[in-house]
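Asks: quick one, structure for this:
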Amino acid sequence: MKTMRQFTAAAVQVSPILPFNKEKTVDLVCEIVSEAADKGAKLIVFPECFIPSFPNWTLDLNDSSAWELHLRDFTYNSILVPGPETDKIGRVAKEKGVYVVVGVNEIEEKYVGVLYNSLVFIGPEGNVIGKHRKLFPTMREKLFHARGDASGLNVYDTEIGRLGGLICYEHLQPLLKYSLIGQGEQIHCAAWPGWPDVVNGRTNKHVIDAASRTMALEGQSFVIVSSMYIPQSVSQNIDLGNSNWSFFGGSGIINPAGEYIGGPLYDQEGIVYGEIDLDLIPLRKATIDTTGRDSAWETISMNINHVERSPIKRTSDSTNKELIDKIEALESKLQDFEKRSAAEKQEILV
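Replies: Next up, the predicted model:
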């Protein structure tokens, strides 16, 4: 596949349609993809859990029934991957010839009520080329999301380079980051929720900034940071009890030296654009190359279990027989080896 060395990337910082409305939010995604593509973007990245929204409310112990009803509504507004909603976004991606990466709340047909915090990769042919389910839901997310697995810790070969991504506080998990860096990731999509600005007297803004720039420095890669912003005119109309929707954003585009080439954008909606030049990556690797001369794979390496998680694993009689046959074959080889060793030892003694 021939790689496009230079292209424009777009980091989206807007509010989903609230209260939860997956149909209108998907329509919004399609509109933004079309707009960004018309302005030259080849890669368009959306925030964490953008469809239908990041779940930033929590359980009210004085009214748990209300929380259950809100969660059911939230689940009904979440999507299958692939599914009708990704197909709709895919049609626009195909029409415009672009890559779209969007955070969603993902449901499964088989297990009703299960939600995943997922990052979906859609290619210019209109199909889902991959998805990553957040492995470790953070803090209050554990009320909503099941754990993902490593089957989605992949880097995709595309015409714009080797593309991957992580979600929110996964950027504070060194092993998760290196699982992508070690696959030669060049373009990293960092999906964040935006969060309320001040918590316990401290600002959250530096977290997204520091973690995203560190990702660029550690991987010598470009990082597209997409974070959510919800205007007060929208948040004041959301009634979910114990919640906070004053998200500040923080979207931007960072080069392999950890420098912003677009953004960061705070406290307003918008789309941040940046020019990606893959030829800057080897220039940065001339200083530090964490997958080449500055690594020691023979000393420190990773083992990733890419098997999908499932509550049921079936073991058939044929599987058992195959295992027994393998064990018996190994035992036979071991016995032959012991006999040969004993014979050779006897010859040496003679």
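Asks: please make it C-alpha for all contacts and neighbour counts, starting now.
Replies: Noted.
Asks: please, where are all the strands along the stretch 51-200 of the chain?
Replies: Taking DSSP state E, counting those that start in this stretch as the test, the strands found in the stretch 51-200 of the chain are 99-107, 115-122, 128-133, 156-158, 161-167, 187-192, 198-199.
Asks: reformat those as TSV; add mean neighbour count.
Replies: Formatted as TSV, those follow (neighbours: other C-alpha atoms under 10 Å):
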stretch	mean neighbour count
strand 99-107	26
strand 115-122	26
strand 128-133	22
strand 156-158	17
strand 161-167	24
strand 187-192	29
strand 198-199	10
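Asks: possible to save the ones you listed as TSV with distance to residue 218?
Replies: What follows is those, written out as TSV (distance: least, C-alpha to C-alpha, whole Å):
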stretch	distance to residue 218
strand 99-107	22
strand 115-122	21
strand 128-133	21
strand 156-158	19
strand 161-167	14
strand 187-192	12
strand 198-199	28
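Asks: out of the ones you listed, which is closest to residue 268?
Replies: strand 187-192 (15.3 Å; C-alpha to C-alpha).
Asks: following up with a second sequence; could you model it the same way so I can compare the two?
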Amino acid sequence: MKIAAAQIRPVWLNKPATIAKVIDTIRQAASEKVDLLAFPEAFVSGYPFWLCRTDAASFGNPMQSNAYARFLEASMEADSPEVQQIVEAARDYGVSVFLGFNERGSSIGRGTLYCSLLKIDAKEGLLGVHRKLMPTHDERLCWAPGDAHQLRTHRIAGVQVGGLCCWENWMPMARFALYSGGEELHISLWPGNAAVAEGIVGATAREGRVWSLSVHGLLSMSDIPDDFPFKAELIAQGHDVIFNGGSSLVAPDGTTVIAPAVGLEGLITHTIDVQEVYENRQLFDVTGHYHRPDIFDLRIRGERFDTGKLWR
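Replies: So this is what the prediction gives:
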């Protein structure tokens, strides 16, 4: 399987333009004969970078309220025409896609956002949407906690693939849930900067004896619309580069195949061999011969809370 990390910039807060960029990147990946293309966390339509750089927790701050409302408007619903556009592009170009996006709740929950992972098979279409289990620190001012409804792996081009968003990769039981699904390729989506993923990409590869692909994005203040409430303030404080990439790939034995690609813009590709997964499981198979199901038991509650069902 040939995989690719799309280390690129979103058209921040511009949903139509970002979706057009996603489709153009799928087209480019097809020209390079990529089987599975992965985008950074919250790529559509950008990461809420301002939260940790402004007084985001100030109660009733009109600038913060305006920023959130604009961020909400630039998000996608899971069953939207925009998602269908991406699904059709993946099918047309024969490229499976893992895409980080800001998911807007549906029905009476349309004022709520989730940090979500859209999973698409080039042949089967939409596989599902995973909502990040726990937003990290200031992210909780923007994103709601997710659920385990799509905490699972999928068979894509003959490889069992799973994915998690940012620091939920540090949650041992979340990782184990994917290992238990027969995971052979683990994809971790990050907003950007290799430092936030330091340690866990290689640890996941060795723990699960899986290929571990880490996908990071790029973002600078020049990418932010001039009328965004905090842009002038942040530039005056000296902010410039927000995310500088750092996508990487680690083999099932823990060997770094692609070192964090800082500053590089474009597709980062590699052809993986699943046989290496099973060569390395001779010594350690975390859900097989090195598991003790007579002692340990993991229960996953996979229901999705659908606010639309509150009203009959």
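Asks: can you give me the TM-score here?
Replies: Remark: TM-score between the superposed chains equals 0.89 [TM-score structural alignment, normalised by the length of the second structure]; 299 aligned residues with a C-alpha RMSD of 2.2 Å.
Asks: what does residue 293 of the second structure correspond to in the first structure?
Replies: Matched by TM-score structural alignment, residue 293 of the second structure corresponds to residue 297 in the first structure.
Asks: show me what residue 63 of the second structure lines up with in the first structure.
Replies: Counting by TM-score structural alignment, the partner of residue 63 of the second structure is residue 66.
Asks: so that match versus residue 57 of the first structure, what's the distance?
Replies: 12 Å (C-alpha to C-alpha, to the nearest Å).
Asks: between those two, tell me which one has more neighbours.
Replies: Neighbours around residue 66 of the first structure and residue 57, counted as other C-alpha atoms under 10 Å, are more numerous at residue 57. The numbers are 19 against 15.
Asks: which residue comes closest to whichever residue in the second structure pairs up with residue 288 of the first structure once chain neighbours are left out?
Replies: Matched to the second structure by TM-score structural alignment, residue 288 of the first structure sits across from residue 284. Distances taken as C-alpha to C-alpha, 6 or more residues apart in numbering place residue 290 nearest to residue 284 of the second structure, at 6.0 Å, with adjacent residues excluded.
Asks: so that neighbour makes contact with residue 282?
Replies: No. Using C-alpha atoms under 8 Å, residue 290 of the second structure makes no contact with residue 282, being 9.9 Å away.
Asks: mind listing what the residue mapped onto residue 247 of the second structure from the first structure touches?
Replies: Under the alignment (TM-score structural alignment), residue 247 of the second structure maps onto residue 251 of the first structure. Going by C-alpha atoms under 8 Å, 6 or more residues apart in numbering, residue 251 of the first structure touches 11-13, 224-228, 263-266, 272.
Asks: would JSON lines of the residues you listed with distance to residue 207 of the first structure and neighbour count be doable?
Replies: Listed next are the contacts of residue 251 of the first structure as JSON lines, based on distance: C-alpha to C-alpha, whole Å; neighbours: other C-alpha atoms under 10 Å:
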{"residue": "11", "distance to residue 207 of the first structure": "18", "neighbour count": "33"}
{"residue": "12", "distance to residue 207 of the first structure": "19", "neighbour count": "30"}
{"residue": "13", "distance to residue 207 of the first structure": "17", "neighbour count": "30"}
{"residue": "224", "distance to residue 207 of the first structure": "15", "neighbour count": "33"}
{"residue": "225", "distance to residue 207 of the first structure": "12", "neighbour count": "33"}
{"residue": "226", "distance to residue 207 of the first structure": "14", "neighbour count": "36"}
{"residue": "227", "distance to residue 207 of the first structure": "12", "neighbour count": "32"}
{"residue": "228", "distance to residue 207 of the first structure": "14", "neighbour count": "32"}
{"residue": "263", "distance to residue 207 of the first structure": "15", "neighbour count": "17"}
{"residue": "264", "distance to residue 207 of the first structure": "13", "neighbour count": "18"}
{"residue": "265", "distance to residue 207 of the first structure": "14", "neighbour count": "21"}
{"residue": "266", "distance to residue 207 of the first structure": "13", "neighbour count": "19"}
{"residue": "272", "distance to residue 207 of the first structure": "19", "neighbour count": "24"}
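Asks: and the furthest pair within those residues?
Replies: Spanning the widest gap among the contacts of residue 251 of the first structure are 224 and 266, at 15.2 Å by C-alpha to C-alpha.
Asks: so the match of residue 288 of the first structure is in which element?
Replies: Residue 284 of the second structure belongs to no helix or strand when elements are defined using DSSP states H and E.
Asks: against the first structure, where does the helix of greatest length in the second structure fall?
Replies: Longest helix in the second structure, counting residues (DSSP state H): helix 15-31. Mapped onto the first structure using TM-score structural alignment, helix 15-31 of the second structure spans residues 22-38.
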